[in-house]
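Asks: Could you look at this predicted model? Sequence included:
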Amino acid sequence: MSALTITRRVLLSMVLVFTVLPAAAHEIRPTIADVEVGGDRVTMMLTVTLESLIAGIDLSEVENTNNAPEAAIYDRLRALGPVPLEAALRNAWPRIRQGFLIEVAGERLPPEIVSVAIPAVGNLDLPRDSILTVGADLPPGDAGVRLGLAPRFGTFIPRQIGAGEDAYEGFLDGGALTPEISRAQVLTEGAGALFLRYVGAGFEHIVPLGMDHILFVLGLFFFATQLGPLLWQVTAFTVAHTITLALAATGVVTVPASIVEPLIAATIVFVGIENTLGFGTVKGRTALVFVFGLLHGLGFASVLGDYGIASGRFLYALVGFNIGVEFGQLAVILIAFSLVGWFMSRAWYRKAIAIPASLVIACIGAWWVVERTIL
């Protein structure tokens, strides 16, 4: 049996296994807040996973709750009904409230619980989004309000309500604060500014945050001996992930991250092995890259979907994010070429550079397959 046949059968088996696996990962998603600032009070209605806050999980350190030291506590809380979970929230509130950052003129304001809406217990393998409304009284004066979450609470997406499509929407790392939100005027953000912000977000999702996508693009780079075929493959990858990014981000296609993420890692393993064994052709690799690009687009969409973008401005965000992703991929290729691309035509390039690099890529991808399915 040829190496090509063996590898294809292994990859097909992995696809079948991942397809039937349950959505086991307890995914961590950003906290979305609808913000209302009045003359004497600020209110935030947050869509949040209460169990992670009550358990004390540091969301800046883990990608899903299964990897947290408090995973057992989280799982017990996840099985609680709405009434006991709300009781646990109120008991832990003196600790939790310190993670909600509400500042006026440099003064920190303590938030209080206004209301809690907790869904009934559902699929225990999926996160449960609750609605937590908190508020704080503002001191006298006209100083604006800045809002944020402590680093351990993870990513924060504040959206000012009641201001139409141009209302401010942030995407903040834990610990960061919004610009000052006026008590009398709405903080707005034009379409152009939003477009540029999402170009930056797309680029950042590749460089430096998208290590899996970086390794895949490097796998394409180390297969090539000329820039022409490489650009064709990158083009095929771009067209493919643009299709699924648009379909998944608009809700037409939905695939759980617990399936998508291991399969993305499997594509990295495949390109690394194919580079090492040398059984692929340029045409075959280009077609395969298109198929793999469809899968990577689903991964991009899961990130874009976390932003909670207003429907009226979604197209600006989608196009900007996709352009940012392309800039990120081109940056990876340019950096790789500047380091070793000058030697592509040398007889020793494949054995001395391309194969060792591809083996490293395949090994990292294999570890991610295990980590994303078993650990």
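Replies: In hand now; what should we look at?

Asks: going forward, measure contacts and count neighbours with C-alpha atoms only.
Replies: Will do.

Asks: And stretch 87-94, what's buried?
Replies: 88-89, 93 (16 or more other Cα atoms under 10 Å).

Asks: quick one: what helix or strand has the residue nearest the centre of the chain in it?
Replies: Closest to where the C-alpha atoms of the chain average out (Cα atoms, centre = their mean) is Val303, at 3.4 Å. Here Val303 sits within helix 282-305, counting by DSSP states H and E.

Asks: That helix: which residues count as buried?
Replies: 285-286, 288-305.

Asks: what's the closest residue to Ala357 other than its chain neighbours in contact with, if anything?
Replies: Closest residue to Ala357 apart from its sequence neighbours, by Cα to Cα, 6 or more residues apart in numbering: Phe222 at 7.5 Å. By Cα atoms under 8 Å, 6 or more residues apart in numbering, the contact set of Phe222 is 275, 354-355, 357-358.

Asks: same for the lengthiest helix in the chain, what does it pack against?
Replies: Looking across the chain with DSSP state H, the single longest helix is helix 314-340. Using 3 or more Cα pairs under 8 Å, 6 or more residues apart in numbering; DSSP states H and E, the elements in contact with helix 314-340 are helix 191-206, helix 211-223, helix 227-249.

Asks: Nearest approach to Ile73 belongs to which of these?
Replies: helix 211-223 (30.1 Å; Cα to Cα).

Asks: what angle sits between the closest one and helix 191-206?
Replies: Relative orientation of helix 211-223 and helix 191-206, computed by axes from the mean of the first three to the mean of the last three Cα atoms, to 10 degrees: 70 degrees.

Asks: what angle sits between helix 211-223 and helix 282-305?
Replies: Using the same axes, to 10 degrees: helix 211-223 against helix 282-305 is 160 degrees.

Asks: Contacts for the helix holding Val303 next, please.
Replies: So helix 282-305 is in contact with 213, 229, 232-233, 236-246, 248-249, 255, 257, 260-261, 263-264, 267, 318, 321, going by Cα under 8 Å, 6+ apart.

Asks: A further structure is provided below for comparison with the first:
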Amino acid sequence: MNDFSMYCTIGLRHVLALNAYDHLLFLVLLLAPYVGQEWKKMLLLVSFFTIGHTLSLLVTAFKPLPCSENYIELGILATIFCTAWFNMVMLLKTSKRNSIVAIATITFVFGCIHGLGFSSSFHALLPGSSVEKMIPLGAFALGIETAQLVVLILVLLMQFVLHTLFRFNKRDFILMTSCFALGVLMPLFLQNPIWKK
């Protein structure tokens, strides 16, 4: 396997590995409010997330940020919490028009935060100068985007199955995913080592 393929595979595994459930959870929440006809919006959002994630890795490839991993982990949990909370609040609004540009911008920022969570591991994977990291970073970003497209397809399939077999509507799916995410987040938030100082 050449280096490009190897780093692309690492990007795929970064998203699709079961122990990377924070990434998966965020993506499911991000995509939950959309249905099959809105696939272009879904594609736009996952792409903005990838760009933000990659930008963080690009910046830290030149100069690592002097920030505790525990704070970054809290930031990642906050992105998931905010997305779940936003989804639930939007269910209560009578006017549900949201600017996709605004949501994509916030998704980009959240992608930057998630990218910071992988920056130290990324440095360990890539010995050498910052310039030598550019091609592996591109391959990694391609792997991330491909994996997120897989998640997008799985979310659409899950919505279809739940709607067809269990008569779940869009509102039910959003509530189910948001409540599940909030339930998963609480123990992770409380277990963060930052509270033990």
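Replies: Looks like it arrived, so ask away. Note that the structure is a prediction, hence the values are computed from the model and not measured.

Asks: and which of the contacts of Phe222 of the first structure is nearest Val217 of the first structure?
Replies: For those, the nearest to Val217 of the first structure is Ser358 (11.2 Å; Cα to Cα).

Asks: Look up the closest residue to the closest one, ignoring the ones flanking it.
Replies: Gly272 is the one closest to Ser358 of the first structure (Cα to Cα, 6+ apart), at 4.5 Å.

Asks: The aligned partner of His23 of the second structure in the first structure - nearest residue in space that isn't next to it in sequence?
Replies: Residue correspondence to the first structure (TM-score structural alignment): His23 of the second structure is matched to His213. Leaving aside its sequence neighbours, His213 of the first structure sits nearest to Ile206 (Cα to Cα, 6+ apart; 6.5 Å).

Asks: In the second structure, what stretch matches the longest helix of the first structure?
Replies: Against the second structure, helix 314-340 of the first structure falls on residues 133-159 (TM-score structural alignment).

Asks: What residues of the matching stretch count as buried?
Replies: In stretch 133-159 of the second structure, counting by 16+ other Cα under 10 Å, buried: 133, 136-149, 151-152, 155-156, 159.

Asks: and the aligned residue in the first structure for Arg13 of the second structure, how many residues sit next to it?
Replies: Mapped onto the first structure by TM-score structural alignment, Arg13 of the second structure lines up with Glu204. The tally of other residues near Glu204 of the first structure (other Cα atoms under 10 Å) stands at 17.

Asks: about what we covered before: moving C-terminal from the longest helix of the first structure, which element do we reach first?
Replies: helix 349.

Asks: Check the offset of that following helix from the chain's centre.
Replies: Averaging C-alpha positions (Cα atoms, centre = their mean, to the nearest Å) puts helix 349 of the first structure 35 Å from its chain's average.

Asks: which bit of the second structure covers that helix?
Replies: Using TM-score structural alignment, helix 349 of the first structure pairs with 169 in the second structure.

Asks: same question, stretch 76-84 of the first structure
Replies: Going by TM-score structural alignment, stretch 76-84 of the first structure sits over no part of the second structure.

Asks: Kindly report the same for stretch 234-248 of the first structure.
Replies: Using TM-score structural alignment, stretch 234-248 of the first structure pairs with 46-60 in the second structure.

Asks: Can you state the mean residue-to-residue distance of the matching stretch versus the first structure?
Replies: Comparison of stretch 46-60 of the second structure with the first structure after fitting gives an average deviation of 1.4 Å (mean Cα distance after the TM-score superposition for the first structure).

Asks: Which parts of that stretch count as buried, going by neighbours?
Replies: Those would be 46-58, 60, for stretch 46-60 of the second structure by 16+ other Cα under 10 Å.

Asks: Give me the contact list for that stretch.
Replies: With Cα under 8 Å, 6+ apart, stretch 46-60 of the second structure has contacts from 27, 104-105, 107-116, 118-119, 122, 134, 137, 141, 144-145, 148-149.

Asks: chain center to it: distance?
Replies: 11 Å.

Asks: same check, this time on stretch 60-71 of the second structure
Replies: 19 Å.

Asks: Stretch 74-86 of the second structure now?
Replies: 10 Å.

Asks: which part of the first structure lines up with it?
Replies: Using TM-score structural alignment, stretch 74-86 of the second structure pairs with 262-274 in the first structure.

Asks: What ranges does the stretch 1-150 of the first structure have for its helices?
Replies: Remark: helices assigned in the stretch 1-150 of the first structure by DSSP state H, counting those that start in this stretch are 3-20, 50-55, 71-78, 82-96.

Asks: Mind giving me the packing neighbours of the third one?
Replies: To tie it back to what came earlier, the one meant is helix 71-78 of the first structure. helix 50-55.

Asks: that older thread, ok, which of the helices and strands packed on helix 314-340 of the first structure comes nearest Ile364 of the first structure?
Replies: Of those, nearest to Ile364 of the first structure by Cα to Cα is helix 211-223, at 8.7 Å.

Asks: That closest one vs the second structure, average offset?
Replies: With mean Cα distance after the TM-score superposition for the first structure, helix 211-223 of the first structure averages 0.8 Å from its match.
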